[in-house]
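> the following comprises the amino acid sequence and a computationally predicted model.
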Amino acid sequence: MQIQERGEKASGFDVSRRGFVVTTLATGFAAATQPVSAQTIATDAKGLTAGEVKIPVKDGEIPAYRACPAEGGSFPTVLVVQEIFGVHEHIKDICRRFAKLGYYAVAPELYARQGDVSKFTDFRDIIGKVVSKVPDEQVMSDLDAAVAFAKESGKADTAKLGITGYCWGGRIVWLYAAHNPNLKAGVAWYGRLVGDPDELHPKSPIDVVDKIHAPILGLYGEEDTGIPVNSVEAMREALKRAGKTAEIVLYPKTPHAFFADYRPSYRKESAEDGWKRLLAWFKANGVA
């Protein structure tokens, strides 16, 4: 697929440079997350087809991690949306966890055009130099491309489509549920719900409640300093007023990134409960 010239458009968003900054996925864990905790979960690839793939998009191709059972086909499909750190080892491991349970899981690198965050050690650089420059419209388009890639693989049943995301990706789950009418269910882990709009990020999840197509489960921590409880409760009320099928769980004495087993923020009890709820939510809503 030919890369477009500077100034051309792909799926409505501006292609601001020739080619892509990120052409292969990060190896290991992002630098900003070091040192990695001893409690880090490591899921092997035995019995799986797992590894990096290239997903065609309108202006070229982006790298992604894909995992599914090695035998059989037509597996329920899960989009796994990265944390702020991109598709590093933790996100890859989550894909393998899904694959071990009989899912086709795919995690596209959604910062591919803007930059490689895996080498940054300062959160301010991650946000200021890369993440803040990633348009929501681009992300929606790339997730659609990941679904198309899964469908064309012959291994995925995209009629049984779910999405889950963490931190930065948790916000994306809500937005994608308002974007894709074919989504069956979503699970958002501690994704931001409100915020100040800008040109690249015109809407927050709370602004698109009326447009949400699929049942969404939100998993949040009561002691998340970046996502105040009042914003979680405001989202809960907005969903209720809109008559949406949704559930928000607020874990007491729990910080942000409580599912991130490789970081000090990990809370085993809340993480394991959230994972069980995720699997039950997917099963109850057609992603199984």
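Thanks, I have it. Numbers count the residues shown, from 1 in each chain.
> going forward, measure contacts and count neighbours with C-alpha atoms only.
Noted.
> helices of the chain, start to end?
89-100, 123-125, 136-153, 168-179, 229-242, 268-284 (DSSP state H).
> can you put these in CSV and add distance to Pro108?
CSV is the format used below for the helices of the chain (distance: least, Cα to Cα, whole Å):
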stretch, distance to Pro108
helix 89-100, 10
helix 123-125, 21
helix 136-153, 7
helix 168-179, 11
helix 229-242, 27
helix 268-284, 20
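> winner for burial among these?
Highest mean neighbour count of these: helix 168-179, a mean of 25 (counted as mean count of other Cα atoms under 10 Å).
> could you say what helices and strands it packs with?
Using 3 or more Cα pairs under 8 Å, 6 or more residues apart in numbering; DSSP states H and E, the elements in contact with helix 168-179 are strand 75-81, strand 156-166, strand 185-189.
> one step back: quick one: which of the helices of the chain is nearest Ile206?
Of all the helices of the chain, it is helix 229-242 that lies closest to Ile206, at 5.8 Å by Cα to Cα.
> figure out how far the closest one is from the centre of its chain.
A distance of 21 Å separates the centroid of the chain from that of helix 229-242, by Cα atoms, centre = their mean, to the nearest Å.
> about what we covered before: and of the helices of the chain, who's closest to Leu217?
Using Cα to Cα, the nearest of the helices of the chain to Leu217 is helix 268-284, at 7.3 Å.
> put this next to the previous one:
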Amino acid sequence: MLKDEIDSLAPSRDFSRRSFVQTTVGSGFAAAVLPVTAQTITTDTAGLEAGTVTIPVGDFQMPAYRAAPAGKKNLPVVLVASEIFGVHEHIADVCRRFAKQGYLAIAPELFVRHGNAGAYTDIPKLISEVVGKASGAQVNGDLDAAVAWAAANGGDTSKLAITGFCWGGGTTWRYAAHNPRLTAAAAWYGPVARSYFKGDPTIIELAGSIKAPVLGLYGAADGGIPVETLTQLEAALKAAGNTKCEFVVYPDTPHAFYADYRPSYRKAAADDAWARCLAWFKKHGV
């Protein structure tokens, strides 16, 4: 996975107008992903309430990016779990994309206790010093707090989904095992046979606790997530009685194929997967 992350960040055309380091949640791009590509998608805020909010987690104040249709209440809720780079401009844009579809979308900054993920340029160092310190227990608790915040701020958490990318894809599976009230989930190229935090079980080991319908979106050419590990997870889910999960594996498609700001982006697969994600949520009542 680490090699695949580095490969997917190979040099690309500089989109100088947007090539700046993250300074606040959802603003700018993480240093490790610069320069971003000219194909980077930008979703406007017309008709939306969008920006940084603060979510209490006990005595800790967790920053998050949220986007929602302006003036609306009782909105279905989507939690958005970031890649290893934290909540930078791409993740904020994903929130705006969901908001344009009628959702209250929230991306909490799940690494902030351990450091500024957006400031790192060295990926192994980022993983060892920041990402690898965010335990499943901490992350699940932070996501629970985001759900509580949503319920108090215009969200209908009886219609609750989570989606996430890379590390956030694994987090999506992990949260599905944690929260029995989750309505649906969509995990984008999240590892299932290993964990970032030492001592956390793998997603395959957690399969028996996953009750929600999860859509897994993966690339067959993802060097860090062998297709056979997805087959193992699918078998473990079915053995545990969960027949509601589905996997879509795109042929000849790399890791991070939805990341339009990176050279790994594959438009055809990204567009198809986005449509499947939205349809999956609607199908399951979110």
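Received it, and whenever you're ready, just let me know what you need. Quick caveat: nothing in here was measured; it's all calculated off a predicted structure.
> go through the helices and strands packed on helix 168-179 of the first structure and pick out the most buried.
strand 185-189 (a mean of 29).
> that one vs the second structure, average offset?
Compared with the second structure after fitting, strand 185-189 of the first structure deviates on average by 0.3 Å (mean Cα distance after the TM-score superposition for the first structure).
> what angle sits between that strand and strand 75-81?
Calculated by axes from the mean of the first three to the mean of the last three Cα atoms, to 10 degrees, strand 185-189 of the first structure forms an angle of 30 degrees with strand 75-81.
> contact partners of strand 185-189 of the first structure?
161-167, 169-171, 173-174, 177, 214-220, 278, 281-282, 285-287 (Cα atoms under 8 Å, 6 or more residues apart in numbering).
> burial count for the closest residue to Tyr261 of the second structure other than its chain neighbours?
In this structure, Tyr261 of the second structure finds its nearest non-sequential neighbour in Thr40, 4.5 Å apart by Cα to Cα, 6 or more residues apart in numbering. Residues near Thr40 of the second structure, counting by other Cα atoms under 10 Å, number 14.
> next: the one 10 residues further on.
Neighbour count of Ala50 of the second structure, defined by other Cα under 10 Å: 23.
> which residue ranges of the stretch 1-150 of the first structure form strands?
9-10, 13-14, 48-57, 60-69, 75-81, 104-108 (DSSP state E, counting those that start in this stretch).
> which one of these is the most hemmed in?
When the strands of the stretch 1-150 of the first structure are compared using mean count of other Cα under 10 Å, strand 104-108 is most buried, at a mean of 29.
> ok, average deviation of that one from the second structure?
Mean for strand 104-108 of the first structure is 0.3 Å (mean Cα distance after the TM-score superposition for the first structure).
> which elements pack onto that strand?
Going by 3+ Cα pairs under 8 Å, 6+ apart, strand 104-108 of the first structure lies up against strand 60-69, strand 75-81, helix 89-100, helix 136-153.
> Throw those into CSV and include distance to Ile126 of the first structure, thanks.
Listed next are those as CSV, based on distance: least, Cα to Cα, whole Å:
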stretch, distance to Ile126 of the first structure
strand 60-69, 19
strand 75-81, 17
helix 89-100, 17
helix 136-153, 17
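> quick one, which of these gets closest to Ala246 of the first structure.
Set against Ala246 of the first structure and scored by Cα to Cα, these come closest in strand 75-81, at 18.3 Å.
> show residues contacting that closest one.
Residues contacting strand 75-81 of the first structure (Cα under 8 Å, 6+ apart): 68, 91, 94-95, 98, 102-108, 143, 146-147, 150, 155-166, 169-170, 172-173, 287-288.
> pull the number of nearby residues for the nearest residue to Asp157 of the first structure once chain neighbours are set aside.
Leaving aside its chain neighbours, Asp157 of the first structure sits nearest to Ser74 (4.6 Å; criterion: Cα to Cα, 6+ apart). Ser74 of the first structure: 18 surrounding residues under other Cα under 10 Å.
> contacts only, for the residue nearest to Tyr261 of the second structure.
Thr40 of the second structure sits in contact with 260-262, where contact means Cα under 8 Å, 6+ apart.
> and for His90 of the second structure?
Here His90 of the second structure is in contact with 26, 29, 259, 261 (criterion: Cα under 8 Å, 6+ apart).
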